[in-house]
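Undergrad: can you look at this prediction? I've put the sequence above it.
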Amino acid sequence: MHGPVSAAWLLVALCAATGASCLLRLRSGVDEQRRSAGGEALMGFGMAAMAVPAAVFSPPRWAWPVYAAVFGLAALRALWAMRRERHHLHHLVGTAAMVYMAVAMAAAPPAEHHMDGMAMAGMPGTGVPLVTGTLLLYFTGYVLLTGARLVPAAATAGGPAPGRWGDRPELARACRLSMAIGMIAMLLTM
């Protein structure tokens, strides 16, 4: 690896590929897959856009409030969807983390946006380490729990296999797992 810029590009590739696979899940014949796939695709592509190294593209100052607004709306949608399906709590935490990172970038002095790699600036004040640490603990726990559930799902799946690959529940879990890993990488740079 050649420093943080290489890591940033790997994160961009991971998040963009995850977003693309979530878009393909929108064509699923399973209602639950379609309902969550759009929000997950937004998360994947949003994370990929945030992870682009500042040396390549530095978004204008007005882009960060737009990110915060888009993911704030996605958080409200996840909150509303939690009435039906419990896994939307994870979507709510993920979109809230994206809002948090966008607000941190908007509050950062412009010079801090031009650091090498995917370094993100922290918000001034004492609450940032607590929020960042809490989010890191959540996503680390999520990765460990989901990873443990994903391995047995592929080995012990019973019953008939879904007709199309996009209908497979382990694909949705793998998408959420890869985005949680990407979220850990992004939060570590705060």
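TA: Thanks, I have the structure now. Numbers count the residues shown, from 1 in each chain.
Undergrad: okay, CA-based contacts and neighbour counts for the rest of this
TA: Fine.
Undergrad: what about the strands in this structure?
TA: For the chain, applying DSSP state E gives no strands.
Undergrad: ok, and here's another one to check against it:
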Amino acid sequence: MHGPASSGWLLVALCAATGAYCLLRMRSSVGEQRRAAGGEALMGFGMAAMAVPAAVFTPPPWAWPACAVVFGAAAVQALWTGRGSPHHLHHSVGAGAMAYMAVAMAASPGREHGHGGVGIPALTGLLLLYFAGYVLVTGVRLVPVAAAPERSAATGAGSPGVPGWGDRPELVLACRLSMGIAMVAMLLTM
């Protein structure tokens, strides 16, 4: 219960739940929200698949190169469509990190999850620093602040409506925070 398999399953559950929530966010009426949610769903489910303990399932030899290609393409797509947007740049770094981990897993002799040990230490360290910083900044952004007093709806100056639960910024931040934490955990096993 306290071994690496239990932490692996917790990581799988966290990433799969995050991916499922991101799929639901794709129903948003805001176009940019839908596009971002699609990339985040791919990351969530991909991270869940990569975190499955090796004692339960050992992927076929072609799985890691396939993951590297999929996430490499996602990184390039995020860079191309973002063109300077910080959030798209973050998506690109995340997808690139997933491609890097898949390449490291394909190159490892045992090809077991979480036992790569082959990666470039400097790149792993840079990615760890980036994602640890991202987790801290995102966590701080989730800290509640005093709400501004709402204006009366009778004066017509109030907000046009309450966003749907899929468009709530705090839920989106919590989703991104959980994926950042999962990325740190996965990089620590490299």
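TA: Received the coordinates, thanks. Because the structure is predicted, anything quoted here is derived from the model rather than measured.
Undergrad: got a TM-score for the two of them?
TA: The TM-score (TM-score structural alignment, normalised by the length of the first structure) is 0.89; 181 aligned residues with a CA RMSD of 1.8 Å.
Undergrad: neighbours around A107 of the second structure, how many?
TA: 16 (other CA atoms under 10 Å).
Undergrad: in the first structure, what sits opposite it in the alignment?
TA: In the first structure, the residue paired with A107 of the second structure according to TM-score structural alignment is A107.
Undergrad: got the contact list for the residue nearest to its match when sequence neighbours are not counted?
TA: Nearest residue to A107 of the first structure, sequence neighbours excluded (CA to CA, 6 or more residues apart in numbering): M123, at 6.1 Å. Contacts for M123 of the first structure (CA atoms under 8 Å, 6 or more residues apart in numbering) come out as 103-105, 107-108.
Undergrad: and the alignment partner in the second structure of M123 of the first structure, how far is that from A107 of the second structure?
TA: Residue correspondence to the second structure (TM-score structural alignment): M123 of the first structure is matched to V118. Noted for V118 of the second structure: a distance of 7 Å to A107 of the second structure, by CA to CA, to the nearest Å.
Undergrad: pretty sure H115 of the second structure sits against L187.
TA: No: with contact defined as CA atoms under 8 Å, H115 of the second structure does not count as touching L187 (10.6 Å).
Undergrad: more crowded one of these two?
TA: Taking neighbours as other CA under 10 Å, H115 of the second structure and L187 compare with L187 leading, 21 against 15.
Undergrad: work out the gap between stretch 93-113 of the first structure and the centre of the chain.
TA: Distance of stretch 93-113 of the first structure from the chain centroid (CA atoms, centre = their mean, to the nearest Å) equals 14 Å.
Undergrad: mind listing what's buried along that stretch?
TA: 93-108, 113 (16 or more other CA atoms under 10 Å).
Undergrad: do you have the helices of the first structure handy? List them.
TA: Assigned helices in the first structure, in chain order: 4-25, 31-51, 63-81, 88-107, 127-156, 169-188 (criterion: DSSP state H).
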